[in-house]
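Undergrad: give me a model of this one.
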Amino acid sequence: MSEHLQQHTGIAKYYHLMRPHTLTASFVPVLVGTACAKYFTDIRIDLLIIMLIACLLIQAATNMFNEYFDYKRGLDDHTSVGIGGAIVRNGMSPKSVYNLAIAFYIIAAILGLYICSQSSWLILLVGILCMAVGYFYTGGPVPISWTPFGEIFAGFFMGFVIIMITFYIQVGHLEWYPAIMSIPVSINIGMINMANNIRDRVKDKASGRKTYVILVGKTIAIITMALLYLISFLVVLYTVFFKPYGSPFLLLVLLSFNLPIKAVNRFFKGNTPIELMPAMKVTGQFNTVFGFLFALGLYLAALTAI
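TA: So this is what the prediction gives:
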């Protein structure tokens, strides 16, 4: 049996339910936003840690809602790959998955109250909006994931919005700098969603979804992915000369350049969901490696600028 179709029990089934390979989309923006804030202030570690935990909880809960609603709509079965499989393979009841997601949201909201008390209560409204998007991504009468805008919503809210919130709670005001730095992060997070949609395009089309991948086809979608990955690197290269924040430390991201090339090649070569899982894996790895290198470069640039 493929490793992507294995059954899990005990703690393992909860671990896979959270879809850990996607969680980098939560902590990379927090690290990047914090690194940007270092230019303007000393970093409060308590806010960094709490923001990190809250975002991980929201992302994990979003994955659980995804599992629940896709099961309810008949999209997932025991042959589905790329899912946690908690319901269709591991014996968890749909209600328990849904309730666990709600519990994660409640804990994240409590952590958010502490963040608001240390910064601004306007953050509460933005946090509620982010959680609503997480829920309605696969929930509600017209899920965002069924439209051509799934990648845009994911990239904007998990990339740009989280980076700006993280920056704001540290600094106390907004700047253009973190907004520009959010562009490559937002793109890379959106591409995780596009990779998922490329893999699932056949079943998604049969279910009635109208994702960007379905509308333009696999080839154009992969070309779009390649171009957007290129833009991610070009934005970083531009910021190297972006005064007063440019720094050669940002060139650290070039160490990850081989990963998007590998992902794109594997997407072109594979066709079935199982064949495309290695490409999906590389997509997640790239977001992680690029994100860490980018955050490290930004932080080192801030340290040397002080």
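
Undergrad: for the rest of this, base every contact and every neighbour count on C-alpha atoms.
TA: OK.

Undergrad: now do the helices in the protein.
TA: 11-17, 24-37, 45-72, 94-118, 122-136, 150-155, 162-171, 176-199, 201-207, 212-216, 218-240, 258-269, 273-305 (DSSP state H).

Undergrad: export those to JSON lines and tack on distance to residue 143 and mean neighbour count?
TA: Formatted as JSON lines, these follow (distance: least, C-alpha to C-alpha, whole Å; neighbours: other C-alpha atoms under 10 Å):
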{"stretch": "helix 11-17", "distance to residue 143": "20", "mean neighbour count": "16"}
{"stretch": "helix 24-37", "distance to residue 143": "20", "mean neighbour count": "27"}
{"stretch": "helix 45-72", "distance to residue 143": "10", "mean neighbour count": "21"}
{"stretch": "helix 94-118", "distance to residue 143": "16", "mean neighbour count": "17"}
{"stretch": "helix 122-136", "distance to residue 143": "6", "mean neighbour count": "17"}
{"stretch": "helix 150-155", "distance to residue 143": "9", "mean neighbour count": "22"}
{"stretch": "helix 162-171", "distance to residue 143": "21", "mean neighbour count": "25"}
{"stretch": "helix 176-199", "distance to residue 143": "14", "mean neighbour count": "23"}
{"stretch": "helix 201-207", "distance to residue 143": "13", "mean neighbour count": "16"}
{"stretch": "helix 212-216", "distance to residue 143": "14", "mean neighbour count": "19"}
{"stretch": "helix 218-240", "distance to residue 143": "21", "mean neighbour count": "17"}
{"stretch": "helix 258-269", "distance to residue 143": "26", "mean neighbour count": "17"}
{"stretch": "helix 273-305", "distance to residue 143": "22", "mean neighbour count": "21"}
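
Undergrad: please give the structure of this sequence too, so both can be compared:
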Amino acid sequence: MNYFSIWWLAIRPKTLSIALSPVLLGSALSWHSQAAFSLLTFIIILISALCIQIGTNLYNDAADFEKGADTPERLGPKRAAQQGWLNAGQIKRGALISFFMAFLAGIYLAYLGGMAIIILGLISILCGYAYTGGPKAIAYTPLGELFVIVFFGFAAVGGSFYLQSHTINYSVLILATGIGSMAAAILLVNNYRDLEGDRKVKKLTLVHYIGRPMARKLYVFMMSYPYLLLLVLLPQYPWTILLALFSLPLAIMLIGYFLRMEITSELNKVLAYTAQLQLLYTLLLSLGLWLSQGLWLPPSLWPS
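TA: Here you go, the predicted model:
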């Protein structure tokens, strides 16, 4: 395996859609409600979000390996430190570079959004480290799924909306919980699969406290909630948001697949498919919001 391939696997490309989805939705909501959209702003937000996600993934790789969570018996996808492709020091340096790139992208976003975005950006980078770093890592507590909903729902969608429109409203934040819920479902599957190994290293996640039977029910709720949310919010949004319902049959199939699944490496497919479904749901929802303003593009994609 060449050096590029190793780093490509280390950043976990299958999870990067989790960072893309809230930026798409926040920008689409801005165009729908304010007819405000800047392509440059969208690109810079996306770069910052992806860099934070990559930095978090890399630091998670190194930290879990050092804490003994990633062992040869682990059922999840191969990790760079676990496999000896890279040492923990190299991976941590990669994470720091990624966080620094997010910081650089954030300078322009801070110029656009002011102090609120500065604070949000710094908290985001800090949380990227704190997720598996430090003495009280978030990933080693039952708060991981809640953290994902807050970060990939409220913060990422709300921040993207604010940077495009320079406003915020509660309905945007409520709609953001839908893709936040799907992102949390991805983590839930990960923790469901790794429960026994996590317990050995005192990684006591939500699944540890509620057990696998309740975790399966929670997964059903997390995957159903975004679709129920569309129906609840329909009076506040155009009927075109119902385009997202075209992804519902896939969600139902995935739920059934997960409920029947044994505790094997096949759960990795559920994790990947959940991430793909979240992206599909977001693309369809964003398209519906965009089409509600007509089939044209914004008059000016670039800031003047």
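
Undergrad: quantify their similarity with the TM-score.
TA: The TM-score (TM-score structural alignment, normalised by the length of the second structure) is 0.92; 296 aligned residues with a C-alpha RMSD of 1.8 Å.

Undergrad: can I get the helices of the first structure in TSV with distance to residue 247 of the first structure?
TA: Shown next, in TSV, are the helices of the first structure (distance: least, C-alpha to C-alpha, whole Å):
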stretch	distance to residue 247 of the first structure
helix 11-17	38
helix 24-37	13
helix 45-72	24
helix 94-118	31
helix 122-136	31
helix 150-155	25
helix 162-171	19
helix 176-199	13
helix 201-207	41
helix 212-216	36
helix 218-240	5
helix 258-269	22
helix 273-305	6
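
Undergrad: and of those helices, who's closest to residue 81 of the first structure?
TA: Closest approach to residue 81 of the first structure among the helices of the first structure is made by helix 273-305 (6.7 Å; C-alpha to C-alpha).

Undergrad: report the separation between residue 78 of the second structure and residue 11 of the second structure.
TA: 12 Å (C-alpha to C-alpha, to the nearest Å).

Undergrad: of these two, who's got more company?
TA: Using other C-alpha atoms under 10 Å as the criterion, residue 78 of the second structure and residue 11 rank with residue 11 on top: 24 against 15.

Undergrad: what is the equivalent residue in the first structure for the more buried one?
TA: Under the alignment (TM-score structural alignment), residue 11 of the second structure pairs with residue 18 of the first structure.

Undergrad: that match contacts residue 83, correct?
TA: No - with contact defined as C-alpha atoms under 8 Å, residue 18 of the first structure does not count as touching residue 83 (9.2 Å).

Undergrad: distance of the closest residue to residue 272 of the second structure other than its chain neighbours from residue 222 of the second structure?
TA: Spatial nearest neighbour of residue 272 of the second structure, excluding adjacent residues (C-alpha to C-alpha, 6 or more residues apart in numbering): residue 14 at 6.5 Å. Remark: distance between residue 14 of the second structure and residue 222 of the second structure (C-alpha to C-alpha) = 20 Å.

Undergrad: repeat for residue 214 of the second structure
TA: 12 Å.

Undergrad: also residue 17 of the second structure?
TA: For residue 17 of the second structure, the distance to residue 222 of the second structure (C-alpha to C-alpha) stands at 17 Å.

Undergrad: and residue 43 of the second structure, by the same measure?
TA: Counting by C-alpha to C-alpha, the gap from residue 43 of the second structure to residue 222 of the second structure is 29 Å.

Undergrad: which residues of the first structure does stretch 195-213 of the second structure align to?
TA: Residue span in the first structure matched to stretch 195-213 of the second structure, by TM-score structural alignment: 201-219.

Undergrad: and that stretch, end to end?
TA: End-to-end for stretch 201-219 of the first structure, by C-alpha to C-alpha: 12 Å.

Undergrad: stretch 136-145 of the first structure now?
TA: First-to-last residue span, stretch 136-145 of the first structure, C-alpha to C-alpha: 8 Å.

Undergrad: so what touches that stretch?
TA: 62, 65-66, 69-70, 146, 150, 153, 209, 211 (C-alpha atoms under 8 Å, 6 or more residues apart in numbering).

Undergrad: now with 10 Å?
TA: Residues from elsewhere that reach stretch 136-145 of the first structure, judged by C-alpha atoms under 10 Å, 6 or more residues apart in numbering: 62-70, 130-135, 146-147, 150-154, 193, 197, 204, 209-212.

Undergrad: residues touching the aligned partner of residue 76 of the first structure in the second structure, list them.
TA: Correspondence of residue 76 of the first structure to the second structure, assessed by TM-score structural alignment: residue 70. Contact partners of residue 70 of the second structure, counting by C-alpha under 10 Å, 6+ apart, are 61-64, 76, 78-79, 81-83, 194, 197-198, 201.

Undergrad: do the same with residue 272 of the second structure
TA: Contacts of residue 272 of the second structure by C-alpha under 10 Å, 6+ apart are 14-15, 186, 189.

Undergrad: now, which of those sits nearest residue 21 of the second structure?
TA: Of all the contacts of residue 272 of the second structure, residue 21 of the second structure sits closest to residue 15, with 10.8 Å by C-alpha to C-alpha.
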